[in-house]
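Asker: no sequence on this one, just coordinates:
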């Protein structure tokens, strides 16, 4: 069992304001995995105070960019050396299948490298040539840190979500308070250990596991200059309202209900080979999961049968078993939420192709859900419009390509999506018409050099690469 009985505040493990520890239970069998201290508002106040002092009076914001890059590159190296341990802890506390947590480790390296390259290529200060040859004034444009950043992440992918925020924020010269979910206290405790080793100045970063009330105290704090949030759209709206009242900078990566458009010429074998990774990754607890499958009317039953076959072939069970593809939901309330949505789908009149609200046989202990597929789904149904965040797929028929694009765009969300076609250029033309921040073609993985984020209710701002780094910078113009 792992225990973290202190809080990581300003780069130092510190006694918490409350001695009570939070029990982290295995989503697989409900055994005790670890215990950890949780931050209260008083701990937030301490973390913000040291971050404020480190930004206003410390060295980090004025450290040359090359030196900041070297420190964050060291963090990347330290993390790579402990990749297996990190993956194992996330599997234990989250229930994410081992294949997923292990496969995600190289992705973290690519994500970090994209930020590091963006920082190396950025013109941190440049003199603009005047557009008027007769001008007597020249402009110097500087890119500077915003200040104290509150980075708030969800539980489903703790390392990826954490690093997507703290690496660019720190590269830009900000100081950071990372607020994580209580369930992720163990993996983010490991992250704090790495941050203590990489060479950051005192006060630069804190890592605080805490509940929602404490999180609101953090984002509302008057000494926080920017909020970077990943989570539900409902929570994002609340945070946006706080940011609006206080005129804080804010970026939001929110929910999704993404569509996979299977065009009439798609190779169904290739689609089914990639379906599980595009639609059911991380037990379905992924904002980018393409959980609406749009199939042409004339191939509809063929697609439904193929989806059924794939879903039924996936092993559900102990996330530490190397053969398991889908593990449990993270908590009992999340398990019940997903099962409730399956009941809603049945009541709405959708055809239950496979799965259902019953718990998988032999997996009554833990927080398991039977992977479920619905057919004959109308896009207006709740199971097609609301983010379920579990292993539930809906297959929707369309008449022609215009109808497919209309259905894909008929959603309050716009985070991700996919197009499957034998003609790559034609797929690209369809992708251009889909109103989402990211579209993959034929199951391609999301890259880290390009921007990532959402349209509509899927958020504000972008992460990854130059766009993600730019989110943590202010522009200053000096005229001479």
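Answerer: That came in fine, so what should we check first? For clarity, every value in this text was computed on a predicted model and none was experimentally measured.

Asker: from now on I want contacts and neighbour counts done on CA atoms only, so please keep to that.
Answerer: Will do.

Asker: check which helix or strand the one residue sitting closest to the centre of the chain maps to.
Answerer: In the chain, the C-alpha nearest the mean C-alpha coordinate belongs to residue 161, at 4.8 Å (Cα atoms, centre = their mean). Take DSSP states H and E as the rule and residue 161 turns out to sit in helix 158-171.

Asker: please identify the buried residues of that helix?
Answerer: 158-171 (16 or more other Cα atoms under 10 Å).

Asker: could you export those as a markdown table, including distance to residue 101?
Answerer: Formatted as a markdown table, those follow (distance: Cα to Cα, whole Å):
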| residue | distance to residue 101 |
| --- | --- |
| 158 | 10 |
| 159 | 10 |
| 160 | 10 |
| 161 | 13 |
| 162 | 15 |
| 163 | 15 |
| 164 | 16 |
| 165 | 19 |
| 166 | 20 |
| 167 | 20 |
| 168 | 22 |
| 169 | 24 |
| 170 | 25 |
| 171 | 26 |
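
Asker: any idea which of those residues is closest to residue 122?
Answerer: Comparing the buried residues of helix 158-171 against residue 122 with Cα to Cα places residue 171 closest, at 11.0 Å.

Asker: residue contacts, the closest one?
Answerer: 65, 68-69, 72, 116, 119, 469 (Cα atoms under 8 Å, 6 or more residues apart in numbering).

Asker: alright, now check it against this:
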């Protein structure tokens, strides 16, 4: 996004430099009015049943399916990824999200009865309800400019909320596409609003105008800044802040599948996937074979702009700043002894775009930026390890802990090792795709963020939990109410011994003493004369 004239921004294709769209910047001075409109619409929306809300999401799903190619083209032109990539990892997950949340939100968020914890509370009845937050803010990144925000929009709407969405400054044209998808859902006016502008300014305006919760996907520094801002008003936040994801290849792995998976999860979206492969630890017996096979596949890949024949594998990076970061990480690795084993081949005019070849590195170590930091580009760093223990130790060193993977033909062993990896998601013989699973929670540990999106956990993040408790049988007083006297004290002691007796005789004695006191306390008036 580049501000071209006062009050407008232009979205440029990072692969070609061509202008994609021009949008008007939002007037943040009008945000109080827009917030009031969203709150009014939200009250109307929250009164609808889950079935009614799902009908609106089905309209959006149908729009996505009918215009899948247009949406993929928009994402490709705004973000730089290939159209195949856009269709597979952006458009398809959006349709799946409409379908899954529409079908399951009612079951997940409907009131649930909670059984009494003990016979002492047998007269109490409890339900837990999950009520809408109100107006949620979503600030989304440029690497998946459609699927990340839209999945959260779908969750927010099914939970009964209004939404203010701010897409990444680099991909505003995708925000306009989301506007059109949501418009197809025929929502109450003002329930969904797209805000165009600087991320920091919009976030500040959200907090100042009482946003009920902020969902942010982006860098660790930006997430920490937002969390500090949110602390001033105790505004809840959900943060997904990136990853430096390890892949562990065991000696018994299927190397054909492992190298296929590594190439896709490491180079897909030009490596701009917080859940993609960045570090690969390979057990020594298969290291050389793994590298040789992955090198052949890396050389076979083609990077360049997407053309009408769509015969390209890796698109461009999205921003010139990200390109500089990837270049810096490669230069640092080579200066410290790493070797380039293979790179993809350029096709088409790559001079005008932010292209970087898919690059396979070996001879890496923990001092290199591409190993110890998030590169967020099409570089895969492979390191030989003696065994799985060493691989897990190295994998867990990172302060980022979003996803990881284990590659083995022994699923039982893979699951046992997966449980020891300090990441929010671990897959076995696959990587990266789980963000597309609407049913699976998404999020990380450590500095990869807090909170979860997607799945039942993501829906619950869009609500306030409310307990409603009442008495089955009306009484005058509870056991622990006034007046306090010796009888109350003894009654509480007998209640404790009744609940946790040392044996049947103590239970019987406590029961005989507790019952008449309890009946008097509950069913006689408190005489204050």
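Answerer: Good, I have the coordinates. Remember, it's a predicted structure, so these values are computed and weren't measured experimentally.

Asker: output the contacts of residue 171 of structure 1 as TSV; include the columns distance to residue 343 of structure 1, neighbour count and secondary structure.
Answerer: Output for those, formatted as TSV (distance: Cα to Cα, whole Å; neighbours: other Cα atoms under 10 Å; DSSP: H, G, I helix; E, B strand; the rest coil):
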residue	distance to residue 343 of structure 1	neighbour count	secondary structure
65	54	18	helix
68	51	22	helix
69	50	21	helix
72	47	24	helix
116	46	24	helix
119	49	22	helix
469	43	26	helix
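
Asker: and which of those is nearest to residue 376 of structure 1?
Answerer: Closest to residue 376 of structure 1 out of the contacts of residue 171 of structure 1 is residue 469 (43.3 Å), distances taken as Cα to Cα.

Asker: pretty sure residue 340 of structure 2 sits against residue 360.
Answerer: Yes. Here residue 340 of structure 2 lies in contact with residue 360, judged by Cα atoms under 8 Å, at a distance of 5.9 Å.

Asker: what about the two, which has more around it?
Answerer: residue 360 (24 against 17; other Cα atoms under 10 Å).

Asker: separation between the counterpart of the more buried one in structure 1 and residue 47 of structure 1?
Answerer: Taking TM-score structural alignment, residue 360 of structure 2 has residue 373 as its aligned residue in structure 1. Computed as Cα to Cα, to the nearest Å, the residue 373 of structure 1 to residue 47 of structure 1 distance reads 46 Å.

Asker: can the contacts of residue 171 of structure 1 go into TSV with extra columns for distance to residue 91 of structure 1?
Answerer: Putting the contacts of residue 171 of structure 1 into TSV (distance: Cα to Cα, whole Å) gives the following:
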residue	distance to residue 91 of structure 1
65	35
68	31
69	30
72	25
116	28
119	32
469	29
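
Asker: endpoints of stretch 165-179 of structure 2, how far apart?
Answerer: Start-to-end, stretch 165-179 of structure 2 (Cα to Cα) is 10 Å.

Asker: what about residue 388 of structure 2, how many residues close to it?
Answerer: 19.

Asker: actually residue 249 of structure 2, not the one I typed
Answerer: Neighbour tally, residue 249 of structure 2, other Cα under 10 Å: 30.

Asker: contacting residues around it?
Answerer: Contact analysis of residue 249 of structure 2 by Cα under 8 Å, 6+ apart lists 258, 280-283, 406-408.

Asker: just give me the closest of the residues you listed to residue 491 of structure 2.
Answerer: Nearest to residue 491 of structure 2 among these is residue 406, at 57.7 Å by Cα to Cα.

Asker: quick one: map that closest one onto structure 1.
Answerer: Checking TM-score structural alignment: residue 406 of structure 2 goes with residue 419.

Asker: tell me which helix or strand that match sits in.
Answerer: strand 417-420.

Asker: with structure 2 superposed, average distance for that strand?
Answerer: Average distance, strand 417-420 of structure 1 versus aligned residues of structure 2 after superposition (mean Cα distance after the TM-score superposition for structure 1): 1.1 Å.

Asker: just the contacts of residue 171 of structure 1 now: which is nearest residue 2 of structure 1?
Answerer: residue 72 (26.4 Å).

Asker: tell me the counterpart of that closest one in structure 2.
Answerer: Under TM-score structural alignment, residue 72 of structure 1 pairs with residue 57 in structure 2.

Asker: again, but for residue 323 of structure 1
Answerer: In structure 2, residue 323 of structure 1 lands on residue 311 (TM-score structural alignment).

Asker: tell me the secondary structure of its match, please.
Answerer: Secondary structure, DSSP: H, G, I helix; E, B strand; the rest coil: residue 311 of structure 2 is coil.

Asker: and it, how many neighbours?
Answerer: With other Cα under 10 Å as criterion, residue 311 of structure 2 counts 16.

Asker: which ones are touching it?
Answerer: So residue 311 of structure 2 contacts nothing (Cα under 8 Å, 6+ apart).

Asker: ok, residue 341 of structure 1 next?
Answerer: 383, 388.

Asker: same question, the one 5 residues further on
Answerer: Residues touching residue 346 of structure 1, when contacts are defined by Cα under 8 Å, 6+ apart, comprise residue 352.

Asker: how close does it get to residue 339 of structure 1?
Answerer: 11 Å.

Asker: related to what we said a few turns ago, what's the match for the residue nearest to the centre of structure 1 in structure 2?
Answerer: Correspondence of residue 161 of structure 1 to structure 2, assessed by TM-score structural alignment: residue 148.

Asker: once you drop chain neighbours, what's closest to that match?
Answerer: residue 140 (6.8 Å; Cα to Cα, 6 or more residues apart in numbering).
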